[in-house]
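> Just a sequence and a predicted model for now, questions to come.
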Amino acid sequence: MTSITAPLFADNPVLFVQWLRDVAPYVHTFRDKTFVIAFDGELVEQGHLEDLAYDVSLLRAMGMRIVLVHGARPQIEKQLSLRGKSSEFLNGIRITSSAALNSVKEASGALRLSIEAAFSQGLPNTPMAGSDINVISGNFVTAKPIGVLNGVDFQHTGEVRKVAHDDIIKQLAMGNVVLLSPLGFSPTGEAFNLTNTEVAAAVASALKADKLIMMSDQAVLDENGQWVSEYNAVQARAAAESLALDHPLRPWLQAGYTAVENGVARAHIIPSDLDGSLLLELFRHEGVGTMITTKLLETIRPATPDDLGGILQLITPLEQNGTLVPRGREKLEAELPLFSVIEHDNYILGCAALYPFEEEKMAEMACFSIDATAQGTGLGSRILKHMEQRAKAEGFKHLFVLTTRAAHWFLKNGFIAGTVDDLPSNKQSMYNWQRKSQIFIKKIV
């Protein structure tokens, strides 16, 4: 953990100012928003509780309303071991005997005290300095027994029946952080062991929270082992159902799509072992986890006049370093109908223009640009595919590009090297021999 007095930007105050400006829009957007944050007991075992408390305190200081839902599996295992008992699971769900329930109560109680203590720190020269945060726990979750499934009695294992959302809202309105354990109580006073993922999804749904954020040591990967940055609810459900019933990632995905389907704006699965992952997910556009929404936030579409500022912001640095030919605002505005943009969550991350050469049935893809923060995520390939489809739909047979720095990328994506003589005649006359751009051509199929 880095002290707040550490001169992180001492050698580059400009970087600090730019960082602060970049973060400011998120602070405005998230003020008075409700976040439900779920984490496993493993996070505490691995020594990350203090850092989480620092980050949550920072969010609360910015005006965000926070509900925490903790898990306790490793702590329960320790309590059972002390009693000489072993765990019983079926399809990843604990069968909670009377002895196991006592272990659940003790583990959850001790863990709750540790979490409350972490938020009570006020040491100078730490992120908690000057903080005054009240953590409130209570019987906000009513539970019922799972009962007998496939001939197995789950005993004191339960599921959420109801959430006292009005009471939670009152606590949040008073500025308190609400802390929930994986326990629920019946109207008759019985206690039931719950999963923190189900509690988190149920609470987020009842509150119509703005975000459900789940901290997991399980990364969401596709069939090729590549990190998945975004799912819609349908994709998240399919991904969950493709996993074994006892796979540790399955309940996180289930909680994510369940919450989104019940009115939560967005769910996030972020790495619990990455220091600051909560802040990185919230305050960097590209994030560090997997976001689940009702529909994908990425669109590729024709540019509109409202996109002019975003395109200029994207291409100006590349024009300044010589990667792109300077256009100027007026020229760009006139050529805007030729542009397509890739937008994610109302943020322009890439663009390209299609210049037609009707006589030769060729089109030039120019002003091809990807935001630096999104490079390496496949956006370039998606824009290229879109531009190829545009060219094909408009009757062109070949797509060509001129580049000074991206030769290998275009070769990798099916282009072949060409010469000036291969260009349309009008383009040949405009070729800039001083730039000596390399020429690559691709047949449209």
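On my side now, so go ahead. Numbers count the residues shown, from 1 in each chain.
> C-alpha only now, for contacts and for neighbours.
Fine.
> By residue count, which helix of the chain is the longest?
Taking DSSP state H as the criterion, the chain has its longest helix at helix 98-118.
> tell me what that helix is packed against?
helix 49-61, helix 73-82, strand 191-193 (3 or more Cα pairs under 8 Å, 6 or more residues apart in numbering; DSSP states H and E).
> Skip ahead from it and say which helix or strand is next.
Counting by DSSP states H and E, the next helix or strand C-terminal to helix 98-118 is strand 135-136.
> Return the list of helices and strands in contact with that next one.
In terms of contacts (3+ Cα pairs under 8 Å, 6+ apart), strand 135-136 is packed against strand 177-180.
> try 10 Å
When contacts are defined as 3 or more Cα pairs under 10 Å, 6 or more residues apart in numbering; DSSP states H and E, strand 135-136 packs onto strand 65-70, helix 98-118, helix 165-173, strand 177-180.
> Now the element after the shortest one, going C-ward?
I take that to be strand 177-180. With elements assigned by DSSP H and E, the helix or strand that comes after strand 177-180 is strand 183-185.
> how distant is that following strand from the center of its chain?
Distance of strand 183-185 from the chain centroid (Cα atoms, centre = their mean, to the nearest Å) equals 30 Å.
> what's the answer for stretch 399-411, then?
31 Å.
> Below is structure B, check it against A:
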Amino acid sequence: MSDYVKWFRHSTPYINTHRDRTFVVLLPGEAIAHPNFNNIVNDIMLLNSLGVRLVLVHGSRPQIEDRLGARGLSSRYHQDLRITDSDTLGCVMDAVGSLRIAIEARLCTLAGQGSRLRVVSGNFVTAKPIGVIDGVDLHHTGEVRRIDRKAISRHLDDESIVLLSSIGYSPTGEVFNLACEDVATSAASALEADKLILFGPDTGIFDAEGRLLRELKPSRAQSLLAALGNSLPGSLLTAACKACNAGLRRSHIISYAEDGAMLTELFTRDGGGTLVTQEPFEKIRTATIEDVAGLLELLHPLEEAGVLVRRSREVLETEINQFTLVERDGTIIGCAALYPLDEHSAELACVAIHPDYRHGGRGDQLLEHIETQARARSLTTLFVLTTRTAHWFRERGFEPSSVARLPQQRASLYNYQRNSKVFEKSL
């Protein structure tokens, strides 16, 4: 029970962050067929109840294959695109229509009595034919031409869940079979969504040594795509990179087989799958007044233990411009302050890293950043006063010093009762 309470409390910032945000969620046909799909639907319902604006895009590849097999038809592909002739199109329409009804029914069943949940689907996707490639006519295989952003946004404003399928329509009434990844990325781009969430068979994307990649930039993904080929993970990674390159801030690849994978990814600091982003997941930046609450939360345990001098909210608000932060997915996990003492020296103070992140070299990165700042100001000496972390600073080039070496203004404020050791480093 204590773990649950702790998790729930830690999820509060994410609940606030995600409210009123637009998420596009891709559910491939494999996900819908998996026994864990009921749990995924429950999690979708939870997101809806927390105020997330949801657009669901569902695929249907395995269901189409089943219908083709039942009719004695074979699948034909060219350049990894299904050739959708008239007979195949009938199977596509049958599979997509059945899945749409099944998903709507599942959502309505789990909504519970008295719920205002509405699931809306319709002709939101305008498509065009891909045409002939290398002399091969792809018939009714198409690509997204336009997403009806205004219509979808109106339904989202009305707190409805919008359901899109892998079928699109032309202005002349033709029906086209689309790749669900194309629909999802096009919808995310048109809606300027905050997130694209892609369900796949694995926890996320793995490197050649089998290690889960927690964060991935599109530039690095190219080497992985060659190994993944035309697999579902490869298609999902391609879609995530496409969305990212089109301006979407974040795409998440998670497992449809793991219960609670979406909640873990969205409501915990480290997530559970692979994040594809152009933005650094973790960054060092200058603090602003909006960071005071996060700083108080980070510093309080260290102040209680006597490692750091206690700073009130008022003091932090006054001195906030002196602080540099390490931010991870919107949460402050490290900080340091640089206080100028005179034209040649400054004091490095309030160096803190969250206990969960003290073994990743973040303290060194923060110190390097502070020293770069100090050199840019033409400072030549850094002082630090510490009671518990003398060895850490000694290992990074700080030498024992004394109160007498401090500039007079700082020396006059020295707390002899605290008896901090003084170190200095030449820059």
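On my side now, so go ahead. Since we're looking at a predicted model, the values are computed, not measured.
> Structural similarity score between the chains, please.
The TM-score (TM-score structural alignment, normalised by the length of the second structure) is 0.76; 415 aligned residues with a Cα RMSD of 4.5 Å.
> Provide the angle between the direction of the longest helix of the first structure and the direction of strand 65-70.
Interaxial angle of helix 98-118 of the first structure relative to strand 65-70 (axes from the mean of the first three to the mean of the last three Cα atoms, to 10 degrees): 140 degrees.
> now helix 98-118 of the first structure and helix 49-61, what's the angle there?
Counting by the same axes, to 10 degrees, helix 98-118 of the first structure points 60 degrees away from the direction of helix 49-61.
> average distance between helix 98-118 of the first structure and the second structure?
Compared with the second structure after fitting, helix 98-118 of the first structure has a mean deviation of 2.6 Å; criterion: mean Cα distance after the TM-score superposition for the first structure.
> Just the buried positions in that helix, please.
Buried residues in helix 98-118 of the first structure, counted by 16 or more other Cα atoms under 10 Å: 100-105, 107-108, 111-112, 115-116, 118.
> Ok, stretch 138-154 of the second structure next?
By 16+ other Cα under 10 Å, the buried positions in stretch 138-154 of the second structure come out as 138-144, 146-147, 149, 152-153.
> can you list contacts of the helix or strand hosting residue 411 of the first structure?
In this assignment (DSSP H and E), residue 411 of the first structure forms part of helix 407-412. Contact partners of helix 407-412 of the first structure, identified using Cα atoms under 10 Å, 6 or more residues apart in numbering, comprise 380-381, 384, 400-401, 403, 415-417, 437-442.
> and residue 366 of the first structure, which of the helices and strands packed on helix 98-118 of the first structure is closest to it?
helix 49-61 (42.1 Å; Cα to Cα).
> what do we get in the second structure for residue 204 of the first structure?
The equivalent of residue 204 of the first structure in the second structure is residue 188 (alignment by TM-score structural alignment).
> For that match, which non-adjacent residue is spatially closest?
The shortest distance from residue 188 of the second structure to any non-neighbouring residue, by Cα to Cα, 6 or more residues apart in numbering, is to residue 24 (5.9 Å).
> Now for that neighbour: which residues touch it?
So residue 24 of the second structure contacts 53-57, 162-164, 184-185, 187-189, 191-198, 251 (Cα under 10 Å, 6+ apart).
> Could you do residue 230 of the second structure as well?
79-80, 236, 238.
> and the gap between residue 436 of the first structure and residue 404 of the first structure?
7 Å (Cα to Cα, to the nearest Å).
> for residue 154 of the first structure, that is, sorry about that
Applying Cα to Cα, the value for residue 154 of the first structure to residue 404 of the first structure is 65 Å.
> Can you say which of the helices and strands packed on helix 98-118 of the first structure is nearest to residue 363 of the first structure?
So among those, helix 49-61 is nearest, using Cα to Cα, at 49.3 Å.
> In the second structure, which residue range corresponds to that closest one?
Against the second structure, helix 49-61 of the first structure falls on residues 37-49 (TM-score structural alignment).
> buried ones in the matching stretch?
Applying 16+ other Cα under 10 Å to stretch 37-49 of the second structure flags 37, 39-45, 47-49 as buried.
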